[in-house]
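*Asks:* Take this sequence and fold it.
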Amino acid sequence: MTERTPTPMDLLDFPGAAELIAAGGVEPPSAEAVDGAWAAVARAAREEERATMPATPPTQLTSRRVRRPRRLLVAAAAVAAIATGAVAYPVLDMGGEPAATASASEFFEGMAEVAEDAPATTPAYWKVRVETDNQDDGKRTDTNYFDREGRVWSVDADGTVHEPPAGEEGKVKKWPVGKKWLTWPQLEKLPTDEKTLAAHFPKDPNTRFDQVTIMLEDSPAGPELRAALFRILADTPGMKLVGDVRDSKGRAGVAVEITQKSWVRLGGGGGGGSEVTLHTRDRYVIAPDTGLLLETTHKTLGKNTTTPADRYTWLEVGPAERVE
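*Replies:* Sure thing, here's the model as predicted:
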């Protein structure tokens, strides 16, 4: 027997469908309404997931979360909520700091589940190929490999491999975590519970955000560690979900943004000069099927600012068995 193709009325077979049809054309919903509707979808899906999980004793549950298909009814309810504008959305309280939108938090929680499902690997090398475009360096592509000791190999566009220099002159790849810079083996010793892991990062949300995203960009963090990093971002204030975009290479992804404020003192050494406030907007494009970062851009905002955004496009980040 072949499956029947659902008709439009099949898809609208949910409570409130008649009211939705009768409403006809309505004004486009606000961004807040859309954010809230997607948050409602995620919350309803989680409640459904809990209701359908087998009654397994706690001692037999694994740390891996069970992922199940979302029913059409959940999505349909969200459509109805958006169409009528009748949706209330939660805001995360971060002790007075600007809160992350509910939809951004839900997105990062989803990316944590994707990260958990990725296979664990124990490669000999980690490969990073990134295209950089900024005012200082112009546009260039760098290909680097590093081993578990942190030694770095670079590969030219023509395939020429540059061995890491011996002794103290050799570069060592590390990542900032709090006040420390950790090597690949040290990353593997970090806790994977998000609350315990968060304690290793700075309390300042901006600095914590910067360090977490640096690790997500190009570190060899394992699936459970990446999942914990995404969950830390879910609790980071100021994040906003932009939605579906394409990066500079045309790859489809989901963008999130954060606008941060910093201060720079110009002129007058020894504490003199004037203090200038800068606002920067950082955008991160993430592949929703893998949780890998595709592209990051950093833009200084202001009426008198014409500086183009710094762009880092992550062309390849992952395990490798040899340098080539």
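
*Asks:* For the rest of this, base every contact and every neighbour count on C-alpha atoms.
*Replies:* Will do.

*Asks:* Can you list the helices and strands that the helix or strand hosting E106 packs against?
*Replies:* Using DSSP states H and E, E106 maps to helix 102-116. On a contact count with 3 or more CA pairs under 8 Å, 6 or more residues apart in numbering; DSSP states H and E, helix 102-116 meets helix 31-52, helix 223-234, strand 240-246.

*Asks:* Check the ones you listed for me and report the most buried one.
*Replies:* Sort the helices and strands packed on helix 102-116 by mean neighbour count, taking mean count of other CA atoms under 10 Å, and helix 223-234 sits at the top with a mean of 24.

*Asks:* Might you calculate how far it sits from the centre of the chain?
*Replies:* Offset of helix 223-234 from its chain centre (CA atoms, centre = their mean, to the nearest Å): 9 Å.

*Asks:* Stretch 71-89 too?
*Replies:* 25 Å.

*Asks:* Tell me the buried residues in that stretch?
*Replies:* Neighbour-count burial for stretch 71-89, counted by 16 or more other CA atoms under 10 Å, picks out 73-85, 87, 89.

*Asks:* try stretch 196-205
*Replies:* Within stretch 196-205, the residues that count as buried by 16+ other CA under 10 Å are 197-198, 201-202, 205.

*Asks:* got it, and stretch 18-35?
*Replies:* Result for stretch 18-35 [16+ other CA under 10 Å]: buried residues 20, 32-35.

*Asks:* Grab the nearest non-local neighbour of E295.
*Replies:* T313 (4.3 Å; CA to CA, 6 or more residues apart in numbering).

*Asks:* Could you pull up the residues touching that neighbour?
*Replies:* 130-132, 248, 294-296 (CA atoms under 8 Å, 6 or more residues apart in numbering).

*Asks:* In terms of helices and strands, where is P69?
*Replies:* Here P69 is assigned to no helix or strand, by DSSP H and E.

*Asks:* Can you report how many residues lie near it?
*Replies:* Neighbours of P69 under the rule other CA atoms under 10 Å: 8.

*Asks:* One more: P288?
*Replies:* Neighbour count of P288, defined by other CA under 10 Å: 19.

*Asks:* now the other sequence, so there's something to compare against:
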Amino acid sequence: MTTDDITDDFTDLLDFPGGAELVAAGRVDPPSAGAVDAARAAVTRAADREAAVAPAALLRTRRLPRRRRLLVAAAAVAAIATGAVAYPVLDMGGEPAATASASQFLDGVAEVAADAPATEPAYWKVRVETDNQDDGKRTDTTYFDREGRVWSVDADGTVHEPPAGKEGKVKKWPVGEKWLTWPALEKLPTDEKALAALFSADPESRSQQVAILLEDAPVGPELRAALFRILADTPGMKLIGDVRDSKGRAGVAVEITRKAWYSTGPGEKVTHRTKDRYVVDPRTGLLLETKHRIVGQETPPDRYTWLEVGPADRVG
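*Replies:* Okay, here's the model as predicted:
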């Protein structure tokens, strides 16, 4: 092998957006363990998938661009954690572009989410710590079943049964103009384009509803992956980088600024800009924490720290 061959191989390996900047950055601190795990998992899955596809079929189905996207996303998960690479922006078809680093990271997380085991639980458990101006700081533990009935559990373990009949609260999640129950969520398409069409055309409103589903909804691996891909294609989504949530758990934060409003009285409301920050565990594809901060105000952000979200065999 000649020196030119080595140089060509090195150039090919770095043939992705930001590769030249990565070289120019020189030596940087290593990425976090979570970022490395996500990158390794994404590279392995991409290689396994493409190894199972014959070259002719690969060309016929035009999956090569997707493979390249996966490999670039995996490389980005490892590289962007250092903060050394300034990635270019993605073309969003005339809309304001999302930063490519955020898009690539979220695409990588989508691949992690897609490989999670599927379950068919009887109940879904959510334990969340909330800290906001209206309610103060508290921790709530709830369970709900496929009919949407909600159980709450006190800190001492006391279980509160859902009220009977119409008085009982039914758990639902927003998708576009509709509020869907657990069974209805299971009927949603897992193709990201078909799924995105069910939400608002406004990318800010769409991202907010998608994030609500990712926070605590009982969505399967394929649907969860599609939701992350919708966020990856959202204009204005920015990568913040490695952070720790309020419980000290390591994650990677992404952020978007959107229009919002709050009521000041009957028929009255004030519009403002809000920064929504989402802390994601790149090893699992779970949201660790959500913060909403009003731009230009000194008040602390509303915080939701997701302590436990997942299947349960029983209540309590």
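
*Asks:* Kindly name the residues of structure 2 that line up with stretch 200-216 of structure 1.
*Replies:* Per TM-score structural alignment, the counterpart of stretch 200-216 of structure 1 in structure 2 is residues 198-214.

*Asks:* and for the matching stretch, what are the contacting residues?
*Replies:* 173-177, 196, 219, 224, 227, 230-231, 234-235, 256-259, 286-287.

*Asks:* what ranges do the helices span in the stretch 151-300 of structure 2?
*Replies:* Remark: helices assigned in the stretch 151-300 of structure 2 by DSSP state H, counting those that start in this stretch are 182-185, 192-196, 203-216, 221-232.

*Asks:* Which residue numbers in structure 1 does the shortest one align to?
*Replies:* Helix 182-185 of structure 2 falls opposite residues 184-187 of structure 1 when the two are matched by TM-score structural alignment.

*Asks:* same deal with stretch 233-248 of structure 2?
*Replies:* Using TM-score structural alignment, stretch 233-248 of structure 2 corresponds to residues 235-250 of structure 1.

*Asks:* contacts for the matching stretch?
*Replies:* So stretch 235-250 of structure 1 is in contact with 92, 94, 97-101, 103-105, 107, 205, 209, 252-259, 285, 294-295, 313, going by CA under 8 Å, 6+ apart.

*Asks:* let's go with 6 Å and repeat that
*Replies:* By CA atoms under 6 Å, 6 or more residues apart in numbering, the residues outside stretch 235-250 of structure 1 that reach it are 98-101, 104, 252-258.

*Asks:* go on, stretch 153-162 of structure 1?
*Replies:* 143-145, 163-164.

*Asks:* and it, how far from the chain's centre?
*Replies:* Taking mean C-alpha positions (CA atoms, centre = their mean), stretch 153-162 of structure 1 and its chain are 30 Å apart.

*Asks:* residues contacting V177 of structure 1?
*Replies:* So V177 of structure 1 contacts F201 (CA under 6 Å, 6+ apart).

*Asks:* which residues touch the residue positioned nearest the centre of structure 2?
*Replies:* Nearest to the mean C-alpha position of structure 2, by CA atoms, centre = their mean, lies F228 at 4.7 Å. By CA under 6 Å, 6+ apart, the contact set of F228 of structure 2 is 106, 110.

*Asks:* Please repeat the previous calculation with a cut-off of 10 Å.
*Replies:* Applying CA atoms under 10 Å, 6 or more residues apart in numbering to F228 of structure 2 gives the contacts 103, 105-111, 113-114, 192, 207, 210-211, 214, 234, 285.

*Asks:* State the distance from it to V77 of structure 2.
*Replies:* Distance, F228 of structure 2 to V77 of structure 2, by CA to CA, to the nearest Å: 14 Å.

*Asks:* A42 of structure 2 now?
*Replies:* 9 Å.

*Asks:* Please apply the same query to A39 of structure 2.
*Replies:* Spatial separation of A39 of structure 2 from V77 of structure 2 under the definition CA to CA is 5 Å.

*Asks:* Need the overlap of contacts for these two.
*Replies:* Jointly contacting A39 of structure 2 and V77 under the rule CA under 10 Å, 6+ apart are 71, 105, 108-109, 282.

*Asks:* Can you give me the neighbour number for T61 of structure 2?
*Replies:* T61 of structure 2: 8 surrounding residues under other CA under 10 Å.

*Asks:* Just tell me what V128 of structure 2 corresponds to in structure 1.
*Replies:* In structure 1, V128 of structure 2 lands on V130 (TM-score structural alignment).

*Asks:* give me the number of residues near its match?
*Replies:* When neighbours are counted by other CA under 10 Å, V130 of structure 1 registers 21.

*Asks:* Just the strands from the stretch 201-324 of structure 1, written as ranges.
*Replies:* 240-246, 252-266, 274-286, 293-301, 310-320 (DSSP state E, counting those that start in this stretch).

*Asks:* For the third one, which helices and strands make contact with it?
*Replies:* Put plainly, it is strand 274-286 of structure 1. On a contact count with 3 or more CA pairs under 10 Å, 6 or more residues apart in numbering; DSSP states H and E, strand 274-286 of structure 1 meets helix 205-218, strand 240-246, strand 252-266, strand 293-301, strand 310-320.

*Asks:* Over which residues of structure 2 does the last one lie when aligned?
*Replies:* Residues 302-312 of structure 2 are the counterpart of strand 310-320 of structure 1, counting by TM-score structural alignment.

*Asks:* Return the mean post-superposition distance for that stretch against structure 1.
*Replies:* Stretch 302-312 of structure 2, aligned to structure 1 and superposed, deviates on average by 0.2 Å (mean CA distance after the TM-score superposition for structure 1).

*Asks:* Okay, buried residues for that stretch please.
*Replies:* By 16+ other CA under 10 Å, the buried positions in stretch 302-312 of structure 2 come out as 302-307, 309-312.
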